Structures are given as structure tokens and as C-alpha cells.
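S.K.: Build the 3D model from these lines:
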Amino acid sequence: MPTIQPPATVLVTGASGYVAVPIVKELLDRGYNVRGTVRSLAKGDYLKNLFKAHEPRFQYVIVTDMSDPDAFDDAVTGVDAVAHTASPATLRAPDAQALIKPAVAGTLNILESVKKHGSSVKRVVITSSCATILQPKEGDPVFYTEADWNDHAVNEVQAKGAEVDQQHKYRASKVLAERAAWDWVEKHKDEIKFDIVTILPSFVFGPLLNETRSLSQLNESSLFFYEAIKAEKPPHLATKWFSNIVDVRDVAVAHAQAFEIEEAGGERFIAASTPFSWQTIYDALNSADPPIADIPKGTPGAPIENCAVYVSEKAQNILGVKFRSLQETAVAMVNDLREKEARWTA
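M.R.: Presented below is the predicted three-dimensional model:
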């Protein structure tokens, strides 16, 4: 499959999201034309203003409901590639289907639209998640690669229904959406002229480019970080493994590289830097040069308990991504959040 190179036009779905906006920026900085889908004029105009230096290479279209089978038909016309980032991302869903249905439908709808109306599309890069590989394993640490699939979360949703916990709801939605994409490609492989790539970010931190005019507009991962840093004392089990960290800017690079590298076609890629607990975040911020003020101390140097490692060698070797350190990401994020907080309270 031919690779995509600037000044090709890339469609980015859910373009106003925390992960999506840096992808748009990375593509524009590389010289691409970008068409973003947003759910409202206000979100689109925010992005137009943010990227006004790149006019007219950034444009947006409104897609109010990606569950509509025809939602992306017009958006895919005339583009060369698609980054599908749009998907529900919340740990406050009333039931699992509130996440699963739009995640699966949105993924299948973008693929169907490309098949029917995106004759120039060569590759679709789908933002998945390391939630899709977090199958329970024995050991400390345990290791996860792109060969893993989190069937456990799907089974939990099926067995417990409305009683299942929020994390399993979210994880199941990501598993089912990504599997739906791979199954769709296998079913239609003789009919399509494009391939797909999936990017699996771990827990995403880093500076925010998306619109955040108040605390209530923070996305889930940023809110976790904000609350942990604002805490007067470390959260319960601060030394326990929380996830692996990845910088949002590195996630953007992974997506852009997935378009440009031929060998990426048909592959999954974990995008992750290093395991973390909240204690390791505190240690990184307190040991920064200069140190970050007013950070909880906790138990400095305490090791991560029950550690899991998302192995990202494939993304490093094939996509050429050089992942930022935990400290670099944490410092950038706390400084960015504090700058925004000053404006919120001004």
C-alpha cells in the first residue's frame, strides 16, 4: 500500500479531543492538509482559531452523531487518509452499551463511508487503547504486547451487565470497537483499496491543546492528574501500579508516522513509555530541575507495586517513535495545568 506524504489531505475524526488536537497539529506541522470532524460550530471555530497560522490547510466539518450510518459520507470524500480518533472516553457511563454502541458504530461507519465514498483513501489509522490488551496475568511485573487481547473485560460485561464496574465498560468498548475494525477489513479485503493501522496509547498525559476554559472541560486522564497533584496528601495506594504513561505529543507522532511508513499497514502499535504509580509522578516532579513547588511527597523512592509493562518496541522500531520520559511529560503537564488554572480563577 502506498504511503501518505504531505501535502495529502487527512481526515481527523473527533478533531477537538485531547488526543486528536495534537494529531491535527502534528499533521499540519508536517505540511498536510487536515479536515477535522467536530460536533459543533463552536468546537470547529476554536480549532480554526488555534490553527489560524496554517490557514487554509485546516478546515472542519460538523458530524453531530457518528452512530448515524451516513455520518462520515461527505467528510471522507476527497481525502487521502483518515485518522479515526472519535470514541466515547468516560468512566461515568450509565451502562456498558452507552460506550460500546457508539464506539463500535463509529468505527464501522467510518470504514463503510471510506469504502463507499473515499476512493482516494489509502490508509485509515484508528486510535484504540492499551485497554484492549490488559488481560489479567500472573506475575510482578507482567508484560503486554500487541498479541494480547482483553477478552476478560468483554466477558465481565456480558456476565454482569449493569453491575459491571466502569473500567470494564470502557475497556470492553475499546476491545469490541478495535476487533470490529479488524473483522470488517478481513470481511471486505477483496473490495477495498485501503488498509488500517491501530494505535494503542496507554494512559495519556501531557500539555493540553484542546479547549479547556474551566476545570469541568478537562478530559478524564487530565482530571486524574490534576486531582492527584492538588491533593493535600497522596491518594490511597499511591505506590500501586496505575498504568503506563505516554505523552500526548508522542501519540500524535505515532499516528503521523503510521501514515508515512509502508510497513505499518495492517499492524497494531502500542504507544507507551514507562509504568507509573502516583508516587513515581510525585518523585519525578519533586526531583525536576528546578523542582516543581507544592507537590505531595508521599514515600519518596517507593517501588511500583503489582507492576505491568506495555512493551512498545514495535512502535519504536517500525514507527521510529522516541517516547518522552515520565519526568518530561509530568513537568510539561503540571506547568500547563497550572497556567490554565490561573486563567480559570482570574
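S.K.: When you work out contacts or count neighbours from here on, use the C-alpha atoms and nothing else.
M.R.: Noted.
S.K.: you'd agree residue 175 is up against residue 132?
M.R.: Yes - with contacts counted by CA atoms under 8 Å, residue 175 reaches residue 132, the gap being 4.7 Å.
S.K.: what is in contact with the two at once?
M.R.: Shared contacts of residue 175 and residue 132, defined by CA atoms under 8 Å, 6 or more residues apart in numbering, comprise 149, 150.
S.K.: just the helices in the stretch 101-250 of the chain please.
M.R.: Along the stretch 101-250 of the chain, the stretches classed as helices by DSSP state H, counting those that start in this stretch are 151-160, 166-188, 220-230, 248-260.
S.K.: so which of those is the most packed in?
M.R.: helix 248-260 (a mean of 24; mean count of other CA atoms under 10 Å).
S.K.: ok, and what's touching that helix?
M.R.: Contacts of helix 248-260 (CA under 8 Å, 6+ apart): 3-5, 19-20, 22-24, 26-27, 81, 83, 123, 125, 197, 199, 201, 204-207, 264-265, 271, 315, 319-324.
S.K.: What is the distance between the helix or strand that comes right after it and the centre of its chain?
M.R.: Under the assignment DSSP states H and E, the closest C-terminal helix or strand after helix 248-260 is strand 268-271. Its chain's average C-alpha position is 11 Å from that of strand 268-271, according to CA atoms, centre = their mean, to the nearest Å.
S.K.: which other helices and strands contact strand 268-271?
M.R.: strand 195-201, helix 248-260 (3 or more CA pairs under 8 Å, 6 or more residues apart in numbering; DSSP states H and E).
S.K.: Next, format the ones you listed as a markdown table and append distance to residue 331.
M.R.: What follows is the helices and strands packed on strand 268-271, written out as a markdown table (distance: least, CA to CA, whole Å):
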| stretch | distance to residue 331 |
| --- | --- |
| strand 195-201 | 20 |
| helix 248-260 | 13 |
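S.K.: let's see this one next to it:
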Amino acid sequence: MPLVQAPSKILVTGASGFLAAHICRILLEHGFEVVGTVRDAKKGEYLQHLFESFQRKFTFIVIEDIQETGCFDEAVKGIDAVIHTASPFHLVADDPQDIIGPAVKGTTGILESILKNGHDVKRVIITSSTASVIGPKSTVPYTFTEADWNTYSVELIEKEGKNAPGGHKYRASKTLAERSAWEFVEKHGKDIKFDLATINPTLVFGPSIHEVSNFKYLNESLAQFHAYITSPPKTQSIIGSSGNYVDVRDTALAHVLALEIESAGGERFILSNGPFTIQKIYDILREAGVSNIPEGCPGQDQDVVHSPEDGSKATRLLGLKYTTMKETVMDTLSSIQQRFPAVAAQ
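M.R.: Next up, the predicted model:
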């Protein structure tokens, strides 16, 4: 029997985000009642309009700053499960602690509120990232699994501080934020009635349904996808592996399945549909007859067989079936073209 069943009430933090909006949609389609937290009322009203066909089963609460102590205290009351996608707004800083501190606080803050007031909460799902998983390995090739942790970035930050590369500051924040959640559950094990699962996606592509008033506010992965097409990188970047990817709809569904499947408790789930090259994106779009797509270097892209991030556990335990790359690529471009036709035409 599923741990959390419809029509249970689910709290989704950061509900107006690229991924979270899809999570809300799937929860509603599965018959759940959804309460979303947003930074301002306009974003909540947009979501209410987006989900108006679900008979007012979506409501929202405005929480302007998730770092504020006790900000979730009222939101968790009467909630059956929590999906925590919200993250601090500022991700760039000279001092790594300006990123790490808020990331950890944003994670432990909601757990503290659940411990205090979330007496009905049975499970918490936290959106993490493979940034908390992957790091340099002496053995090459090496496939990363849920057993791995990115200790490298954390150690680098401890050693170099402000002088550490910006990317490692971000990765260290994701690692320490997720670790803080697992440590919280372990520390308060006898006092809590909920368990925890984390979702660790790779680079997330796919169509957007969330509110974006201006192209410059588009989430990073879609902006990166658009840049592939409008500002082609150098040849080696086109034909070499650009990392692993996953569809946003698969990522959202994994969050919901992790609520519904009892055995998902206490688990981490890497979400990856394997590696990709920018050339493969070009090939898919050109074969579909899409105009103004760079040719790149057809036939010269490397045959990327080895997948450094293993996303098979989500298939085994959650029954997740990954969307084909062709569908993801086509739907990503279509979404950008429909929402920002002037920019897409550039």
C-alpha cells in the first residue's frame, strides 16, 4: 500500500519554479490536494489559474524568505507529506559561506518546522542534485551511484575558501545541504514520525509551465539549451559529452512516486537518462526539419557509451520510465518558441 495516498494534502515549497510547477501538476493529476509556497502572491495566482481545472485543489502560501526562522511553522500544519524544492535565491557569492549557510538553513528550517508542527507529515522529499554526488575519481571510467558523495568540493572550499572556483562553492552547498537533512533525521530519529528521500537530478531539460515574465529570468538549463542553438560553442564542446540529462517531467514524476511508494523512504535517487552531446541535439532538431539549427559536425560527435551517473535505481524502485531524448529535445525547443517567439527566432 502506498505510504501517502490521494487525496492527502501535500506541501510543495518553491512551487513557482521550473520543476516544482510540474510536480504540482502531477500531484493534482494523481488526485492529491496541493499547497504551494511562493515568494509573492502573483506567482501563486498564476499557478491557481494554471491549475484551475482541478477544482480548487491548489492553494498557495506566501513565504518571502525561506531562511527566516520558523517561516514554515504554519505551513506544515495539517500536511501529510512535504516536497521541498525551494532553495535560496542568491547562488553567487565571494564568500562560500554566503551560499552554504543559506542552503543548509533552507533545508534544516523546514525539517525543524515539521518536527515542531507537522504532526501529520509521513514523508519528506527533498530536491537535491547530482552536484552532491559527483566529484573527481582516481579510477576512470567511474560510474557514480547514490552511494557516492561529493566530498571533493567540500574539502576544496575548506582549503581555499573565497579563492575556490565558483562552481565548487555551489556544489559544496548542495552537498552540505543534503547531508544536513540526513543528519537531522538521524539525530531526531526517535522524535520524528516522518522519513526522508532525496531526488538527485542531472541537468534538467524539458518544457516549462511556470510563470516567467521575461526570457532573462528563464531557468539556467533552458537558457543553456537556447544558447546551444543561438550561440554554438567551439567544435570540441559540440562533439564531446556535455554531461548527463533528464526530462523535467520525469524528474517531477519521480518526486511523486517517491511519496507513493513506501520502500522509497530512506533512499537517494539519481535521475539521469544518460549522457548527451550538443551535436546530438542539433541532429535531432535538423532531422525533424527545424529551421535555423546549427549543423555542427555531423558524424564527428563522440560515441558516448559510458554513463558517469547511474539513473537506473529510480527505474528499479520507482518504476520510472525515462522520456526519449528526441521527445525531450523537441518539447524543450517548442516550449521556448511558444513562450518567447521573438527570442527563439534570433
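S.K.: After superposition, what's the TM-score here?
M.R.: The TM-score (TM-score structural alignment, normalised by the length of structure 1) is 0.94; 344 aligned residues with a CA RMSD of 2.1 Å.
S.K.: I'd like to know which of the helices of the stretch 101-250 of structure 1 is closest to residue 51 of structure 1.
M.R.: The closest of the helices of the stretch 101-250 of structure 1 to residue 51 of structure 1 is helix 248-260. By CA to CA, the value is 15.8 Å.
S.K.: just to revisit the earlier point, of all the helices and strands packed on strand 268-271 of structure 1, which lies closest to residue 226 of structure 1?
M.R.: Short answer: helix 248-260, nearest of those by CA to CA, at 15.7 Å.
S.K.: Can you state the mean residue-to-residue distance of that closest one versus structure 2?
M.R.: In the superposition against structure 2, helix 248-260 of structure 1 averages 0.4 Å from its aligned positions (mean CA distance after the TM-score superposition for structure 1).
S.K.: was I right about residue 149 of structure 1 contacting residue 135?
M.R.: Yes - here residue 149 of structure 1 reaches residue 135: they are 6.3 Å apart, a contact under CA under 8 Å.
S.K.: Who has more neighbours out of those two?
M.R.: residue 149 (17 against 13; other CA atoms under 10 Å).
S.K.: ok so, going back, out of the helices and strands packed on strand 268-271 of structure 1, nearest to residue 343 of structure 1?
M.R.: Among these, helix 248-260 sits nearest to residue 343 of structure 1 (CA to CA), with 22.2 Å.
S.K.: which part of structure 2 lines up with the closest one?
M.R.: Aligned using TM-score structural alignment, helix 248-260 of structure 1 spans residues 248-260 in structure 2.
S.K.: would you turn the helices of the stretch 101-250 of structure 1 into a markdown table with distance to residue 283 of structure 1?
M.R.: As requested, the helices of the stretch 101-250 of structure 1 are exported to a markdown table (distance: least, CA to CA, whole Å):
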| stretch | distance to residue 283 of structure 1 |
| --- | --- |
| helix 151-160 | 32 |
| helix 166-188 | 27 |
| helix 220-230 | 12 |
| helix 248-260 | 21 |
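S.K.: of all those, which lies closest to residue 96 of structure 1?
M.R.: Taking the helices of the stretch 101-250 of structure 1 one by one with CA to CA, helix 166-188 is closest: 4.7 Å.
S.K.: Have a look at how far, on average, that closest one is from structure 2.
M.R.: So helix 166-188 of structure 1 averages 0.7 Å relative to structure 2 (mean CA distance after the TM-score superposition for structure 1).
S.K.: who does that helix touch, helix- and strand-wise?
M.R.: Where contact means 3+ CA pairs under 8 Å, 6+ apart, helix 166-188 of structure 1 is packed against helix 97-117, helix 151-160, strand 195-201.
S.K.: quick one on the thing from earlier: buried subset of the contacts of helix 248-260 of structure 1 as a PyMOL selection?
M.R.: Per 16 or more other CA atoms under 10 Å, the buried members of the contacts of helix 248-260 of structure 1 correspond to this PyMOL selection:
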select buried, resi 3+4+5+19+20+22+23+24+26+27+81+83+123+125+197+199+201+204+205+206+207+264+265+271+315+319+321+323+324
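S.K.: Go through the contacts of helix 248-260 of structure 1 and flag which are in strands.
M.R.: Using DSSP state E, the members of the contacts of helix 248-260 of structure 1 that fall in strands are 81, 83, 123, 125, 197, 199, 201, 204, 205, 271.
S.K.: of all the residues you listed, which comes closest to residue 329 of structure 1?
M.R.: Among these, and counting by CA to CA, the member closest to residue 329 of structure 1 is residue 205, at 6.7 Å.
S.K.: Against residue 132 of structure 1, how distant is the closest residue to the closest one other than its chain neighbours?
M.R.: Closest residue to residue 205 of structure 1 apart from its sequence neighbours, by CA to CA, 6 or more residues apart in numbering: residue 247 at 5.2 Å. Look at residue 247 of structure 1 and residue 132 of structure 1: by CA to CA, to the nearest Å, they are 19 Å apart.
S.K.: Then residue 274 of structure 1?
M.R.: 18 Å.
S.K.: One more: residue 33 of structure 1?
M.R.: For residue 33 of structure 1, the distance to residue 132 of structure 1 - CA to CA - is 31 Å.
S.K.: Quote the end-to-end distance of stretch 47-64 of structure 2.
M.R.: End-to-end distance (CA to CA), stretch 47-64 of structure 2: 17 Å.
S.K.: how about that stretch: buried residues?
M.R.: 47, 48, 50, 51, 57, 58, 59, 60, 61, 62, 63.
S.K.: So which of those residues sit within strands?
M.R.: 58, 59, 60, 61, 62.
S.K.: For residue 79 of structure 2, see how far away the last one is.
M.R.: Here residue 62 of structure 2 is placed at a distance of 16 Å from residue 79 of structure 2 (CA to CA).
S.K.: Ok, the fourth one next?
M.R.: In this structure, residue 61 of structure 2 and residue 79 of structure 2 are 13 Å apart, going by CA to CA.
S.K.: Then residue 88 of structure 2?
M.R.: Separation of residue 88 of structure 2 from residue 79 of structure 2 (CA to CA): 23 Å.
S.K.: quick one, which of these two is more surrounded?
M.R.: residue 79 (21 against 18).
S.K.: Much appreciated, bye for now.
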